[in-house]
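# Fold the following and give me the result.
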Amino acid sequence: MVNNDLWERIPYAPDYLVSRTGEVFSEKSCSKRKLTVYKNKYGYFYVVISIDGKSKQKLVHRLVGEVFLPNPLNKPQINHINGDKSNNTLENLEWVTAKENKEHAIRTGLADVDTLRDNGMKNARPISQIDVNTGEVIQIWSSSKDPKRVLGDKYDSSAILRCCHLNKDTHKGFRWRFSGQEHMQYEFKDKIVGRSRVLVTLDGTDEIFSSASAVANHFDISRNTVYRAINESRKLLGKYDVSYI
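Sure, this is the predicted structure:
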């Protein structure tokens, strides 16, 4: 029998229950059974459940948090308090912002910023690897080159940087953003040269350009600089307001 004090049904998958200690239980067949737990290459544990007739991999700590852990501030990520990804008990989980998750990763040694400094890469920016389905940061890397070094040659540092600069959405099935900018969204219109007009304003005077490329050519700067100013709502060259129209 299932102890109702320790188990709760998963709201969007009612044939399954999850416990406060991180066990997932299926009621799909006549006999109740505990699901097999797998470990992905990033050290997180997951189970396979059926949602709307399709098999889905769900992170165990995410299931426990979603079912048992209140989230009044609507924070997007769930953190292992002691840094141990194998400990998916309710007491070891907390909702966090992307910034809090980054700070915790550095504090617990999950993000190796000391190595970054030792290698002389003082200008490198930590990069978050993000699950496209949950929006959760699954790893923070010291630089864009680290995924290739650790995970293999198929991870291209240039492609990762293009994601970070919002010139590309995903690479190898993941989103990549500079840490602290996990919320930034890729917009397809950034890639459509000559179709998205740009409004540039200085001291109340407006000038309309046919595209971000036209703005870049006018000011003799890179197109990426224009994109970042628009997407991050910051002034171009420190003084111009820029936006799509």
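# From now on I want contacts and neighbour counts done on CA atoms only, so please keep to that.
Fine.
# Is Ser86 in a helix, a strand, or coil?
On the three-state scheme (DSSP: H, G, I helix; E, B strand; the rest coil), Ser86 is labelled coil.
# Give me the neighbour count for Ile81.
18 (other Cα atoms under 10 Å).
# what sits against it?
Asn92, Leu93, Glu94 (Cα atoms under 8 Å, 6 or more residues apart in numbering).
# out of those, who's nearest Ser55?
Leu93 (25.3 Å; Cα to Cα).
# for this structure, what spans make up the helices?
Along the chain, counting by DSSP state H, helices occupy 60-68, 98-108, 113-118, 146-151, 157-164, 212-219, 223-231.
# Buried deepest among these, which one?
helix 60-68 (a mean of 22; mean count of other Cα atoms under 10 Å).
# Check which helices and strands that helix is in contact with.
When contacts are defined as 3 or more Cα pairs under 8 Å, 6 or more residues apart in numbering; DSSP states H and E, helix 60-68 packs onto strand 7-10, strand 13-19, strand 45-51, strand 77-80, strand 93-96.
# rewinding a little: same list as before, the helices of the chain that is, but in CSV and with distance to Arg9 included.
Shown next, in CSV, are the helices of the chain (distance: least, Cα to Cα, whole Å):
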stretch, distance to Arg9
helix 60-68, 8
helix 98-108, 27
helix 113-118, 40
helix 146-151, 36
helix 157-164, 37
helix 212-219, 49
helix 223-231, 40
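# one more, for comparison:
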Amino acid sequence: MEEWKFIKGYERLYKVSSLGRVKSLTRQIKRKTGNYKIQGKLLSLIKMKNGYLRVGLYKNKKYKLYAVHRLVAEAFLDNPNNFPQVNHKNEVKTDNRVENLEWTTREKNINFGTRTERCKRKLSKKVRGTNIVSGEVIVFPSTVEAGKNGFSQSAVCTSCKNKKPHKGYIWKYVS
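You can find the predicted model right below:
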């Protein structure tokens, strides 16, 4: 069953639910022209480039974006160890149900679940460098290996994306 709690710092303005939804509350606004009523409603969530959901909240004429998973955790989960981050147990960034969230350390959050393995796969893309003068071709199993052989790992990655040379080679990912 869905449960609603006030959002800390926004009491009487907004509530967050145990299912990861956010709503504004019905309230009276005072203006020079008189008082009027603003009807409460469910708020739209914004999916960010990183895959997490955020919501915009207004208070005292100021607008601020908040991570929905963090609002849910702050409202529903105790944090006796004062951990700084919230982890999605099933690794689905849009699943902000309270039972899917837990407080954790940064290190545990980074190394949780399949993330490390997924990152290894991304890093293990083969790269091919073609010398812009001689046409010589060199191939490495990953940017990490290119880095171990006198090239900058990050510069090889950048070259693969923007086609600009690094140390006289144009780099490409090999499928």
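# Packed most tightly, which of the helices and strands packed on helix 60-68 of the first structure would that be?
Comparing these by mean neighbour count (mean count of other Cα under 10 Å), strand 77-80 ranks first with a mean of 22.
# now that one: which residue numbers in the second structure?
Under TM-score structural alignment, strand 77-80 of the first structure corresponds to residues 85-88 of the second structure.
# Now do the matching stretch: everything it contacts.
Contacts for stretch 85-88 of the second structure (Cα under 8 Å, 6+ apart): 69-70, 73, 95-96, 100-106, 109.
# doesn't Lys122 make contact with Ser143 of the first structure?
No. Judged on Cα atoms under 8 Å, Ser143 of the first structure makes no contact with Lys122 at a distance of 10.1 Å.
# Mind listing the shared neighbours of the two?
Residues touching both Ser143 of the first structure and Lys122 (Cα under 8 Å, 6+ apart) are Leu116.
# These two: which is more packed in?
The residue with more neighbours, out of Ser143 of the first structure and Lys122, is Ser143; 21 against 11, by other Cα under 10 Å.
# Can you tell me how far Asp95 of the second structure is from Val72 of the second structure?
11 Å (Cα to Cα, to the nearest Å).
# er, Lys122 of the second structure actually
31 Å.
# so stretch 227-236 of the first structure matches what in the second structure?
Using TM-score structural alignment, stretch 227-236 of the first structure pairs with nothing in the second structure.
# same check, this time on stretch 92-104 of the first structure
Aligned by TM-score structural alignment, stretch 92-104 of the first structure corresponds to residues 100-112 of the second structure.
# okay, how far is it across that stretch, tip to tip?
Termini of stretch 100-112 of the second structure sit 13 Å apart (Cα to Cα).
# got a list of contacts for that stretch?
With contact meaning Cα under 8 Å, 6+ apart, stretch 100-112 of the second structure is reached by 69, 73, 77, 79, 83-90, 116.
# Lys122 of the first structure and Ile160 of the first structure: what is the separation?
Here Lys122 of the first structure is placed at a distance of 19 Å from Ile160 of the first structure (Cα to Cα).
# before we move on, back to that, any idea which of the contacts of stretch 85-88 of the second structure is the one closest to Arg31 of the second structure?
Using Cα to Cα, these come closest to Arg31 of the second structure at Arg70, 33.1 Å.
# List the single closest residue to the aligned partner of the closest one in the first structure in space, sequence neighbours excluded.
Aligned by TM-score structural alignment, Arg70 of the second structure pairs with Arg62 of the first structure. Closest residue to Arg62 of the first structure apart from its sequence neighbours, by Cα to Cα, 6 or more residues apart in numbering: Ile78 at 6.6 Å.
# Leu42 of the second structure: what's it in contact with?
Arg21, Val22, Lys23, Ser24.
# Let me fix that, I meant to ask about Ile138 of the second structure.
So Ile138 of the second structure contacts Arg128, Gly129, Thr130 (Cα under 8 Å, 6+ apart).
# Ok, Leu13 of the second structure next?
The contact partners of Leu13 of the second structure, by Cα under 8 Å, 6+ apart, come to Ser24, Leu25, Thr26, Arg27.
# And it, how far from Ala75 of the second structure?
Distance, Leu13 of the second structure to Ala75 of the second structure, using Cα to Cα: 14 Å.
# Grab the most central residue of the first structure for me.
Geometric centre of the first structure, nearest residue: Ile130, 2.9 Å, by Cα atoms, centre = their mean.
# Surely that one touches His171?
No. With contact defined as Cα under 8 Å, Ile130 of the first structure does not count as touching His171 (10.4 Å).
# Wait, Thr21 of the first structure touches Thr89, no?
Yes. With contact defined as Cα under 8 Å, Thr21 of the first structure counts as touching Thr89 (4.2 Å).
# Between the two, which contacts overlap?
Val64.
# mean shift between the match of strand 77-80 of the first structure and the first structure?
Here the mean offset of stretch 85-88 of the second structure against the first structure after fitting is 0.7 Å, by mean Cα distance after the TM-score superposition for the first structure.
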